[in-house]
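Novice: quick one: sequence plus predicted model below, questions after.
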Amino acid sequence: MSEKHIVVQGATCACQFGNAPDSLVVNTHTKEYANDAEGSDKLIVTTQELGSSTLKNNTFGSCSKMGSPPPPCKVNITQWTDFYEPVTLSNQGKIIVENSKAICAVAGSPCISVTHHGQISEPSPQNFKNVDREIHSQINPMVDINEMKEEELILEGGEDSSI
């Protein structure tokens, strides 16, 4: 999966024949999460997310594939393509990644794409422990990383020469 993000619940999708985005909803499992410390929001999207209840609003606006004037879109995902093959999750589905596409029953082709994978970067304490102090001081000169390290040692019960 080099350089590809795993798609999670809440990811944004768009259809090439629609005019509005929609968000993915995971209905097929409650076990595997990504980028979610509490394990309650970011379920991993799999190839088992099929049918008409896979999207929050179940529509991409108007469907230009259906003629003129375009009628309202009614999404019905029949299959996913370009998923991550080596891993199978508990629902027997394969992991959807950011370049995966979904096939809609109306279009009959992979017309639904992921526009945002749904993951959000959240720095953890480990990120600060691993920081290169010189690079950090160049990027963020207002924060003294050495001072932060000293405060951390004091809070963890380390040595403090001022006490």
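Specialist: All right, it came through fine.

Novice: switch to C-alpha atoms for all contacts and neighbour counts from now on
Specialist: Fine.

Novice: tell me who's in contact with the residue nearest the centre of the chain.
Specialist: Nearest to the geometric centre of the chain sits Gly118, at 2.8 Å (Cα atoms, centre = their mean). Neighbouring residues of Gly118 by Cα atoms under 8 Å, 6 or more residues apart in numbering: Val7, Val8, Gln9, Gly10, Ala11, Thr12, Lys42.

Novice: how about the residues you listed in JSON lines, adding neighbour count and distance to Glu152?
Specialist: Below are those laid out as JSON lines (neighbours: other Cα atoms under 10 Å; distance: Cα to Cα, whole Å):
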{"residue": "Val7", "neighbour count": "26", "distance to Glu152": "35"}
{"residue": "Val8", "neighbour count": "30", "distance to Glu152": "33"}
{"residue": "Gln9", "neighbour count": "24", "distance to Glu152": "35"}
{"residue": "Gly10", "neighbour count": "22", "distance to Glu152": "35"}
{"residue": "Ala11", "neighbour count": "22", "distance to Glu152": "36"}
{"residue": "Thr12", "neighbour count": "20", "distance to Glu152": "38"}
{"residue": "Lys42", "neighbour count": "24", "distance to Glu152": "30"}
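
Novice: alright, now check it against this:
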Amino acid sequence: MSEKHLVCQGALCRCNFGTAPDKLKVLTQSKRYINDKGGSQKLMATNKDINKTFEKNMFGNCSKLNNNPCQVTVTQWSDFYDKITLEENNGNALLESSKATCPIGSTDCISIINHGQTAEVSQQNVKNTDKEVIAELFPMMDLETEELGLLNIKNL
């Protein structure tokens, strides 16, 4: 993978010894949002997000605990991006390749399945799009008069 995405709240994670994924919950900072137009849901995750930092705080049943319920506690993160440091918690940004350590599992037993970011098309994206590209994508539409959902194409 040549491009690595930053991780945000809601990222889906899994443990090598668990039976179900869980979503990352950012508890160490409350100011830095990524990929969130409204700045209200997708806090940037950092290597300071440790201890009980998941929504359910479990990955189903743990094979290390004889298939009893998981008791995840993150003690550290590895492979984080050290070129971004947040002032609020002095943490470095997590990447989709970052891994976490659980004392019950092993070093780097928790991995990120999905970084949590999602693409959102805005009116500005449509305005910045080449008219010829829009015409190729929507050949049956009269772009001078038609509207595409909430995006008014005629204002291009």
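Specialist: Yes, it's here. Everything quoted here is computed from the prediction, not taken from an experiment.

Novice: and the TM-score between these chains?
Specialist: The TM-score (TM-score structural alignment, normalised by the length of the second structure) is 0.87; 149 aligned residues with a Cα RMSD of 1.9 Å.

Novice: ignoring the adjacent residues along the chain, who's closest to the residue nearest to the centre of the first structure?
Specialist: Nearest residue to Gly118 of the first structure in three dimensions, chain neighbours excluded: Ala11, at 4.0 Å (Cα to Cα, 6 or more residues apart in numbering).

Novice: look up how far Gly51 of the first structure lies from that neighbour.
Specialist: 17 Å (Cα to Cα, to the nearest Å).

Novice: grab the longest helix from the first structure for me.
Specialist: helix 145-155 (DSSP state H).

Novice: picking that back up, what strand or helix carries the residue nearest to the centre of the first structure?
Specialist: Secondary structure assignment for Gly118 of the first structure, by DSSP states H and E: no helix or strand.

Novice: that one matches what in the second structure?
Specialist: In the second structure, the residue matched to Gly118 of the first structure (TM-score structural alignment) is Gly116.

Novice: go on, Met142 of the first structure?
Specialist: Met142 of the first structure maps onto Met140 in the second structure, by TM-score structural alignment.

Novice: quick one: what's aligned to Gln79 of the first structure in the second structure?
Specialist: By TM-score structural alignment, Gln79 of the first structure lines up with Gln76.

Novice: can you show me the strands along the first structure?
Specialist: With DSSP state E as the criterion, the first structure has strands at 12-15, 22-23, 77-81, 84-88, 94-95, 101-104, 110-116.

Novice: indicate which one of those strands is closest to Glu147 of the first structure.
Specialist: With Cα to Cα as the criterion, Glu147 of the first structure lies closest to strand 110-116 of the strands of the first structure, at 37.0 Å.

Novice: what angle sits between that closest one and strand 77-81?
Specialist: Strand 110-116 of the first structure and strand 77-81 are oriented at 70 degrees to each other (axes from the mean of the first three to the mean of the last three Cα atoms, to 10 degrees).

Novice: can you pull out the helices in the first structure?
Specialist: 125-129, 133-139, 145-155.

Novice: re the thing from before, and the residue nearest to Gly118 of the first structure, how close does it get to Thr59 of the first structure?
Specialist: With Cα to Cα as the criterion, Ala11 of the first structure and Thr59 of the first structure are 14 Å apart.

Novice: thanks a lot, catch you later.
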